[in-house]
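A.B. asks: Sharing a model prediction with you, sequence too.
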Amino acid sequence: MSSTQSRPTDSIVLTGLRVRANHGVFDFERADGQDFVVDVTAWLDLSVAAKGDDLGATVHYGELAEEVVAAVERDPVDLIETVAERVAATVLAHEPVDAVEVTVHKPQAPITVPFADVAVRIVRSRA
């Protein structure tokens, strides 16, 4: 998507994908694992798929969900920022997708004060 193009208004949204994985800076996070919750918004033009009722002209959201989960489960890393980048790359590998927003929540983050959520959010495009 060029800098003069705006983001498409159509999107596929996956919310609340729960994944058990071993990411984190601390040894106990890597050993015990924890739950992560991932939200993905993939921006793409859905008009061709809608007009032709053609799954081949869009992204299969069921398969995309499985790919996102697999991306989060593999290769433990220290930062959820890295996990978010990995998920964004997975989504952008689908040619119809022009841009993606990824939020990775870490509800069991090792924080010493009460909290409702910890998350990182990134937006990437096919620039």
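C.D. replies: Looks like it arrived, so ask away.
A.B. asks: Going by C-alpha atoms from here, please, whenever you check contacts or count neighbours.
C.D. replies: Fine.
A.B. asks: which of the residues in the helix or strand containing Gly16 are buried?
C.D. replies: Gly16 belongs to strand 11-21 when assigned by DSSP states H and E. Across strand 11-21, burial judged by 16 or more other Cα atoms under 10 Å covers Ser11, Ile12, Leu14, Leu17, Val19, Ala21.
A.B. asks: Provide the contact partners of that strand at residue level.
C.D. replies: Under the contact criterion Cα atoms under 8 Å, 6 or more residues apart in numbering, strand 11-21 has outside partners 33-46, 61, 65, 69, 72-74, 76.
A.B. asks: A further structure is provided below for comparison with the first:
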Amino acid sequence: MTDRIELRGLRAHGRHGVYDFERAQGQDFLVDVALELDLGPAARSDDVADTVHYGELAERLVAIVTGEPVNLIETLAERLAEACLTDPRVDGVTVTVHKPQAPIPHEFADVAVTVTRRRP
């Protein structure tokens, strides 16, 4: 059984990027997370202590996005996935990091990187 908790469109201002101006000015990043876990215990108990609290998860993820800068959104996505997997109830996670203001000299809708990680 694979149940999911999804958090989509989490927005935070970070200073990630290869270029100096990206680090100096920063930009908004959007994060989508899908956690794979057994939601049966929480459904039966109706107690938030038996599930991943998505408000607390959002706080941890925002702290990473607004924290130490990295060059690549691939690295950022990996850090976010690692943070999700620190909860032993989470069997796997898919993280997408969107960089809608990426320094591309052409009109585009979005740039995104997606990583999927599972507990070993």
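C.D. replies: Now that the structure is in, tell me what you want to look at. Note that the coordinates shown come from a computational prediction; the quantities given were computed from them, not determined experimentally.
A.B. asks: Mind checking the TM-score on these two?
C.D. replies: The TM-score (TM-score structural alignment, normalised by the length of structure 2) is 0.97; 120 aligned residues with a Cα RMSD of 0.7 Å.
A.B. asks: And the next helix or strand after the strand holding Gly16 of structure 1 against structure 2, how far off on average?
C.D. replies: Scanning forward in sequence from strand 11-21 of structure 1 by DSSP H and E, the next helix or strand is helix 27-32. Compared with structure 2 after fitting, helix 27-32 of structure 1 deviates on average by 0.3 Å (mean Cα distance after the TM-score superposition for structure 1).
A.B. asks: now helix 27-32 of structure 1: which residue numbers in structure 2?
C.D. replies: Matched against structure 2 by TM-score structural alignment, helix 27-32 of structure 1 falls on residues 20-25.
A.B. asks: again, but for stretch 91-111 of structure 1
C.D. replies: So stretch 91-111 of structure 1 sits over residues 84-104 in structure 2, by TM-score structural alignment.
A.B. asks: Also stretch 53-71 of structure 1?
C.D. replies: The counterpart of stretch 53-71 of structure 1 in structure 2, using TM-score structural alignment, spans residues 46-64.
A.B. asks: contacts for the matching stretch?
C.D. replies: Contacts for stretch 46-64 of structure 2 (Cα under 8 Å, 6+ apart): 7, 10-12, 39, 41-42, 76, 79-80, 83-84, 87, 89.
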